[in-house]
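A.B. asks: Show me the folded form of this:
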Amino acid sequence: MTGRADVAGTTGSVLIVGAGPTGLTLACDLARRGVGVRIVEKSPQLPRSSRAKGPNPRSLEVLEDLGVLERVLAAGSTPLVMRKYRDAVAVADADPYAAQRPTPAAPYDRGWLMAQWRLEEILRERLAEFGATVELDTEITSYEHRGHAGDGPDPDSGGRIVARTARGTYIEADYLVGCDGGHSTVRKLMGATFEGTTHAEQVMVNGDVELSGAEGLSRDHWHQWFDEDGAVMLCPIPGTERSWWYQAGPERAPDGTLLPPSREGCQRTLDRHARLDGVRVSDAALLSTYRVNVRMVDRYREGRALLAGDAAHVHPIAGGLGMNTGIQDAFNLGWKLAAVLTGQAGAALLDTYEEERLPVAAWTLDTSSKRLGDVLAAIREPGGGLDAGITEETTALGLGYRWSSLSRRTGGPDTGLRPGDRAPDAPCHATGTGTPTRLFDVFAGPHFTLLGFGAGATGALAAVAARTAGGVAVRTCAVDAGPGTGLADTGGHARAAYGVKGDALVLVRPDNHVALFTTADDSAGVLDYLRGLGR
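C.D. replies: All right, here's what the predicted structure looks like:
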């Protein structure tokens, strides 16, 4: 049936409201885990937005795990050099990634430039491979918990959630997730607060434009014109011949009120700052006025209803964290919903979604606000530009959950890497065949991964593999354990990344964060962790 992942072996069901990158990431992750998915979008047409300019390094890792990385890389380009102008004269070029290089632990040292609508197309294609499609023109107007939900000590025992649509029909599911943006209906129905501030003075016009006569304007650069009385920016959209991302300050009437964005207004602003003879704005699609809001919810969950992405947090666009934080919300939530619905974990596991992601939302608001301040200060100086908003922290590779109740150490290596941290990659070789592989290849898919470093860990790996059959999905992998066993840490990169000198066990979560460090013989500790999820 349209909109559902009704394939053999599905367990439980989740209704996802909103079909942007957050909702689609969650839908793909759930569907591949055997959970029934229904994803709805209130717009009668598929959304086409290019406000986000692509996935950051951590989101690229998520997309690789979902099996779409090659498609993403083919559809976009490496970030462009930023060319800055004053008085229409080029004054500086900047490559904010010039000093960065991939490492064995972090193979993606920069984000990827691509239109948000193209990323959404790729995710819809992936979702269709699992048997689900987006249901358009379906607006959720209310929902209620039925059955035992909210009764007694366990709000998830029994019960369902029933949502009403604007057409008067009903959709029933085990859980509902609002991925419906900054004006989220689900958030309002949930009653979650959305505290913060709106910076009315920080306004920008965004959209896609088609340019004619622009053959002399390099599509190998992101052009940024900054003057004392305003700014305009043009970035070529990969995969197109004449389309550009347009960003500029708004036009104002003589009395100071904002004028609505228009093609003619884009042309006037471009003429004033760029002074490009013969370059015409031939079309301007989906122009919108963006006001800087810094807001977040007080909670991510109410019973069987949850929030993700912009429905839970909005913030300045500096640093490119918006869409990416939503994708990473979804990746955190997907495995937890699936574990609960398939009986691998207790319902209390869902409490860790808010426990882990609410602090990340607060960090994102703070970080993006600081990056915006850096950009505003930089553009006042000749040669300054948007590159001031790009730092190592905006890669999101350093984000983790050390504070989480899911992050445990019961022995094992005492290194800089801690439970809750992102699990690093490392190039290895299959023992026996010598075939090159990576830890990310081992992690990929809907399962925990237990890494056993050294020959002393092989017994524990066998014990865990035997006892989790039919329970929590775990892939075991011996590393550096001897000939014919698992992976050879040929260059020592795996041991270096995980800080393991002797023998040890490292349990990695399905969202590729470290769950547990322990000693090489502690199969009981690993099994206790897995059996105790959400219980």
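A.B. asks: alpha carbons only for contacts and neighbour counts from here, please
C.D. replies: OK.
A.B. asks: Over to stretch 169-181 now: how far is its first residue from its last?
C.D. replies: 23 Å (C-alpha to C-alpha, to the nearest Å).
A.B. asks: Please tell me how far the residue most central in space within the chain sits from Gly54.
C.D. replies: The centre of the chain sits closest to Ile327, judged by C-alpha atoms, centre = their mean, with a distance of 2.2 Å. From Ile327 across to Gly54, the span is 11 Å (C-alpha to C-alpha).
A.B. asks: cool, and Ser369?
C.D. replies: 20 Å.
A.B. asks: Kindly report the same for Gly265.
C.D. replies: For Gly265, the distance to Gly54 - C-alpha to C-alpha - is 26 Å.
A.B. asks: again, but for Gly36
C.D. replies: For Gly36, the distance to Gly54 (C-alpha to C-alpha) stands at 28 Å.
A.B. asks: between the two, which one's more packed in?
C.D. replies: Neighbours were counted for Gly36 and for Gly54 using other C-alpha atoms under 10 Å; Gly36 has more, 29 against 26.
A.B. asks: Not counting its neighbours along the chain, what's nearest Gly265?
C.D. replies: Leaving aside its sequence neighbours, Gly265 sits nearest to Glu251 (C-alpha to C-alpha, 6 or more residues apart in numbering; 7.0 Å).
A.B. asks: What's the local residue count around the one you found?
C.D. replies: 20.
A.B. asks: Contact partners for it?
C.D. replies: Leu258, Leu259, Pro260, Pro261, Gly265, Thr269 (C-alpha atoms under 8 Å, 6 or more residues apart in numbering).
A.B. asks: Any idea how many residues pack against the nearest residue to His513 once chain neighbours are set aside?
C.D. replies: In space, and not counting its chain neighbours, His513 is closest to Arg422: 4.3 Å by C-alpha to C-alpha, 6+ apart. Neighbour count of Arg422, defined by other C-alpha under 10 Å: 23.
A.B. asks: can you give me the strands for the stretch 151-300 of the chain?
C.D. replies: 160-165, 170-173, 175-178, 194-212, 221-227, 230-236, 243-248, 280-297 (DSSP state E, counting those that start in this stretch).
A.B. asks: Would you do the same for the sequence below? I want to compare the two.
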Amino acid sequence: MSVDRSEGDACEVLVVGAGPTGLMAASLLKRRGIDVRIVDSRAEPSRESRAFALSARSLELFASLELAEKLFDEGVINSSVELFISGKRVGGLDFDRTHAEDTPFSFILMIPQARTEAVLIEALGEAGLEVERGLEVTGFEQDADMVRVHAKGSGGEAKTLRAAFVIGADGAHSIVRHTLGLSFEGAKYPQSFLLGDVEVDWALDHDRFRVFMHGERIGLFFPLKGSRLSRVMTTDLSAPPASDDPAVASALDLGELAASFAQATSLQVRLKNAAWLTRFRTHHRGVDRYREGRVFVAGDAGHIHSPAGGQGMNTGLQDAANLAWKLAAMIRDGAEDALLDTYGSERLPVAKEVLRFTDELFTTVAGQSGWRARLRDLLAPAILGPATSLDFIQGKAFRKFAQIDIAYPAGRFVGQGEADGQTTGPGPGKRAPNAQLSRHQDVFDLLAGYSFHVLALSRKRLDEAEASAIKRGMTALGAAGVETHVVARLASGRCEGIHVPERADVFERYGLETEEAQAVLLIRPDGYVAWRGEGLDLESCRAFLGRFRVAAMIGAE
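C.D. replies: Coordinates of the predicted model:
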């Protein structure tokens, strides 16, 4: 599908908003060969941001794009969360105890949102795409063929942009959402907060994330640059700010933040050298649908929630990863329009669960007042200490925050799992896990890049004829435009084009429990299993792939 460029500015996909979600969407679309534009009303990239944490699932995405190392250069690897009541440590999370061997990233990367955006902007530039700044979208209309988008430049001049599809990643005050008339049900939280990026002088170290509770006050400490810069946040018990927009929020004095944070921590604390100070309130809201015709919403345009758990930016990044390949499959590969509907059916339940989870977490920790806050402080030490001493609890908490156990429902574009004969291991709709193959390679090395992958696994030892046959079949699948990988034990030696694992991790993690077990998995660009078949049934894999790529079925003729 293409757009006639004879009438004004045109592209295949227009992304509105250059925050993390929009930048990721544009980057992924560009990687899939889509003619994409990204516009933002701001004259320059953001320098301040509330989002601060990247979860394991997001880091897996960045790693597949070869961008993770750039984030690590500027971020802080945080593997623990300490919980304090009235200045005394009462428990916490230690991600070193999670035994999450299916991800390379059993930690939270603490990095300001502005730096995450900078990495994505640089990657876009290297791909030949720049953010068009100072261009404010004011509305649009769509028909069966295109979307006509109205905008104005920094000087007030009117512009018309045309696109086959539009992604609204323009934040909580989204003009795209407003123009579509989507509901945005929810409410403001009654509490407001003080936030600052500052230098913290105290008796504790600057290495880990800490949560402080003391009556109606809550305090949060996030490590950013060792003792040089940290983020602190605390409850604001004064009048709420006049605006929810941090760009126009009422001024905050460093002394007020220091006094409030000291009360929340019950510690001697000195704050200095502030890089950013603000007051803010937060909401919990979500749309009822993610798509209207040719227009989609993603990230904060579709869901906003409390900062509890650091879920917001990560959820938006995964929205982008889910949507971009589907648009590319329709535009470039002739996939059915119904594939685009699965963006909403897959991601809307995730957003609702994030809203529920963050609201519950926020209410428990920061939403108490009066006798309820005092009761929480009284009971929490007896509950949190014993609970967080259990490795099971540590693992469950990490996987929830990391978003690595999210699964999508079966349907036309996600296989049926057990109906295909699968009993254990990752089935259709689940994330493809990592596993070690050798001293120098793991599964995620094979699945790098934002592409379809076919992964054939054989715990059964293949003789020369069997190895040659599976290689021929995979070569044919590769001709249909997918990446193919064979991981198998061999009867003797090694064979070019086949990865021979040095350990059994990959078979055990993918549910090949017997010495004769074999399986083929079709893995989507966003890292989720679309189809799985037991045995080495490549023709059934090709048939399912044809639901996404017409070329796959043409190659079979």
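A.B. asks: circling back to that earlier point, which one in the second structure is aligned with the residue nearest to His513 of the first structure?
C.D. replies: Matched by TM-score structural alignment, Arg422 of the first structure corresponds to Arg431 in the second structure.
A.B. asks: Repeat that for Gly309 of the first structure.
C.D. replies: Using TM-score structural alignment, Gly309 of the first structure pairs with Gly299 in the second structure.
A.B. asks: Just give me the neighbour total for that match.
C.D. replies: 26.
A.B. asks: can you point me to the longest helix in the second structure?
C.D. replies: Longest helix in the second structure by number of residues (criterion: DSSP state H): helix 338-366.
A.B. asks: immediately after it, which helix or strand?
C.D. replies: helix 370-388 (DSSP states H and E).
A.B. asks: corresponding residue for Arg231 of the second structure in the first structure?
C.D. replies: Under TM-score structural alignment, Arg231 of the second structure pairs with Trp245 in the first structure.
A.B. asks: The aligned partner of Ala466 of the first structure in the second structure: what secondary structure?
C.D. replies: When the second structure is aligned by TM-score structural alignment, Ala466 of the first structure is paired with Ala476. Classification of Ala476 of the second structure by DSSP: H, G, I helix; E, B strand; the rest coil places it in helix.
A.B. asks: got it, and Val500 of the first structure?
C.D. replies: Once three-state DSSP is applied, Val500 of the first structure turns out coil.
A.B. asks: Just give the nearest non-adjacent residue to it, would you?
C.D. replies: Nearest to Val500 of the first structure is Pro413, by C-alpha to C-alpha, 6+ apart, at 5.7 Å.
A.B. asks: what does the one you found align to in the second structure?
C.D. replies: That one, Pro413 of the first structure, aligns with Gln422 by TM-score structural alignment.
A.B. asks: which bit of the second structure covers the helix or strand harbouring Tyr529 of the first structure?
C.D. replies: Here Tyr529 of the first structure is covered by helix 523-531, with elements defined by DSSP H and E. Helix 523-531 of the first structure corresponds to residues 538-546 in the second structure, going by TM-score structural alignment.
A.B. asks: what does that stretch rub up against?
C.D. replies: Gly473, Met474, Leu477, Val520, Leu521, Leu522, Trp531, Arg532, Gly533, Ala552, Met553, Ala556.
A.B. asks: Buried residues of it, list them for me.
C.D. replies: Leu538, Cys541, Arg542, Phe544, Leu545, Gly546 (16 or more other C-alpha atoms under 10 Å).
A.B. asks: Check which residues of stretch 9-22 of the second structure are buried.
C.D. replies: Quick answer for stretch 9-22 of the second structure (16+ other C-alpha under 10 Å): 10-22.
A.B. asks: okay, the contacts of Glu251 of the first structure in TSV with distance to Glu125 of the first structure and neighbour count next?
C.D. replies: Compiled in TSV, the contacts of Glu251 of the first structure are given as follows (distance: C-alpha to C-alpha, whole Å; neighbours: other C-alpha atoms under 10 Å):
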residue	distance to Glu125 of the first structure	neighbour count
Leu258	39	13
Leu259	38	12
Pro260	35	14
Pro261	33	19
Gly265	36	16
Thr269	38	19
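A.B. asks: Mind checking which of the residues you listed land in helices?
C.D. replies: Short answer: the contacts of Glu251 of the first structure in helices (DSSP H) are Gly265, Thr269.
A.B. asks: ok, of the contacts of Glu251 of the first structure, which one's closest to Ala27 of the first structure?
C.D. replies: Pro261 (33.9 Å; C-alpha to C-alpha).
A.B. asks: Distance of the closest one relative to Pro236 of the first structure?
C.D. replies: For Pro261 of the first structure, the distance to Pro236 of the first structure - C-alpha to C-alpha - is 20 Å.
A.B. asks: Then Arg409 of the first structure?
C.D. replies: Taken as C-alpha to C-alpha, the span from Arg409 of the first structure to Pro236 of the first structure is 47 Å.
A.B. asks: With neighbour numbers in mind, choose between those two.
C.D. replies: Pro236 (26 against 17).
A.B. asks: For that one, list the residues it contacts.
C.D. replies: Contact analysis of Pro236 of the first structure by C-alpha under 8 Å, 6+ apart lists Arg219, Asp220, His221, Trp222, Arg242, Ser243, Trp244, Trp245.
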